[in-house]
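Q: how would this look folded up:
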Amino acid sequence: MANAPIQDDDPTLGKLVMDAQRDISSLISKEIQLAKSELKVSVRHGGLGIGLFAAAAFLLLLAIIMLSVSIAYFIHWAGLGLHWAFLIVFGVYVLLAAILGLVGVKQVKQVKAPERAIEQGKQIPSALKGKG
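A: The predicted structure is shown next:
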């Protein structure tokens, strides 16, 4: 009884390994399909969100234009010529753009390379070779 003969229906080690390999392959492909479907939904929502943000930005731009025209007409209503009123609004926008541009240039000039990370990155090959 201790040495019972192997029956033909008992799985062999090779068959068990093949079954495990097939199951793992199937599991991985199912996980990839799940990830693809989740990404598809996320991309759809992200695209819709970006589109809505773009529409909101466009409407805000139109609102700023209407506000600019209104301000010019209020200046005209106060007694200044209409052409001067529009020129004043234009000048304010140019001045605001110049200030924002100067502040932006100062911010960009403060950008520096990540020197410590670059130095550590240069040390990686020698550390991998055991020369660290």
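
Q: When you work out contacts or count neighbours from here on, use the C-alpha atoms and nothing else.
A: Noted.

Q: Give me the secondary structure label for P11.
A: Using DSSP: H, G, I helix; E, B strand; the rest coil, the three-state assignment for P11 comes out as coil.

Q: Distance check, it against D19.
A: Counting by Cα to Cα, to the nearest Å, the gap from P11 to D19 is 10 Å.

Q: compare with the first, here's sequence two:
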Amino acid sequence: MNTEMPPTGDPAKTESSSLGELLGDVTRDMSTLMRQEIDLAKVELKETATRAGKGSAMLAGAGVAGHFVLIFLSLALWWALGTLWGLGWSGVAIAVVWAIIGTVLAVLGRKEIKQAKGLPQTSATLQEIPPTFKPNS
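A: Just a heads-up that it's a prediction; the model follows:
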């Protein structure tokens, strides 16, 4: 693999160019590079967003299907317990079980939300940027 940088123009022109011209060339090349990187990021972001959207839709469908599974399993359990206790009391028992599950999930979810910290590392990094551009820092 060749690690040498390719020549960026005519060597004779480089020798006769002024510092301002060379600086202008570097600035123009950096600007082109930045535009290309931004274009690449846009393309990658669009592709990622498309895939994430499709995946999210599939997960939503799986959630709906799982919800139906829970409903029908609950109905089956209600009916089975109904043969032992009567349909009224078995319905109450199933409702109490789901109330307990819902309460536990709500408490755990609230705890997780309270522990969410946002973007601490990104915030810290962004706060460090302005001082780096100040002279004598």
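
Q: Quick one: the helices in the first structure, in order.
A: 13-77, 82-109, 115-128 (DSSP state H).

Q: Including mean neighbour count and distance to Q7 of the first structure, could the ones you listed go into a markdown table?
A: Compiled in a markdown table, those are given as follows (neighbours: other Cα atoms under 10 Å; distance: least, Cα to Cα, whole Å):
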| stretch | mean neighbour count | distance to Q7 of the first structure |
| --- | --- | --- |
| helix 13-77 | 13 | 14 |
| helix 82-109 | 13 | 77 |
| helix 115-128 | 10 | 52 |
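
Q: How much space separates G61 of the second structure from H67 of the second structure?
A: Computed as Cα to Cα, the G61 of the second structure to H67 of the second structure distance reads 10 Å.

Q: Surely I94 of the second structure and A76 touch.
A: No: between I94 of the second structure and A76 no contact is recorded; they are 10.4 Å apart, counting by Cα atoms under 8 Å.

Q: Geometrically speaking, which residue is the centre of the second structure?
A: Ranked by distance to the mean C-alpha position of the second structure (Cα atoms, centre = their mean), the top residue is A52 at 8.8 Å.

Q: Tell me the counterpart of that one in the first structure.
A: Here A52 of the second structure is matched to G46 in the first structure, going by TM-score structural alignment.

Q: Kindly report the same for I38 of the second structure.
A: I38 of the second structure maps onto I32 in the first structure, by TM-score structural alignment.

Q: How much space separates its match from Y73 of the first structure?
A: From I32 of the first structure over to Y73 of the first structure (counting by Cα to Cα), the distance is 61 Å.

Q: Over to G101 of the first structure?
A: Distance, G101 of the first structure to Y73 of the first structure, using Cα to Cα: 28 Å.

Q: Check K36 of the first structure too.
A: Applying Cα to Cα, one obtains 55 Å for the distance of K36 of the first structure from Y73 of the first structure.

Q: What lines up with G24 of the second structure in the first structure?
A: Counting by TM-score structural alignment, the partner of G24 of the second structure is M18.

Q: Now do the same contact list for its match.
A: For M18 of the first structure, no contacting residues are found, by Cα atoms under 8 Å, 6 or more residues apart in numbering.

Q: residue farthest from the centroid of the second structure?
A: Among residues of the second structure, the one most distant from the C-alpha centroid is S16; the distance is 50.6 Å, by Cα atoms, centre = their mean.
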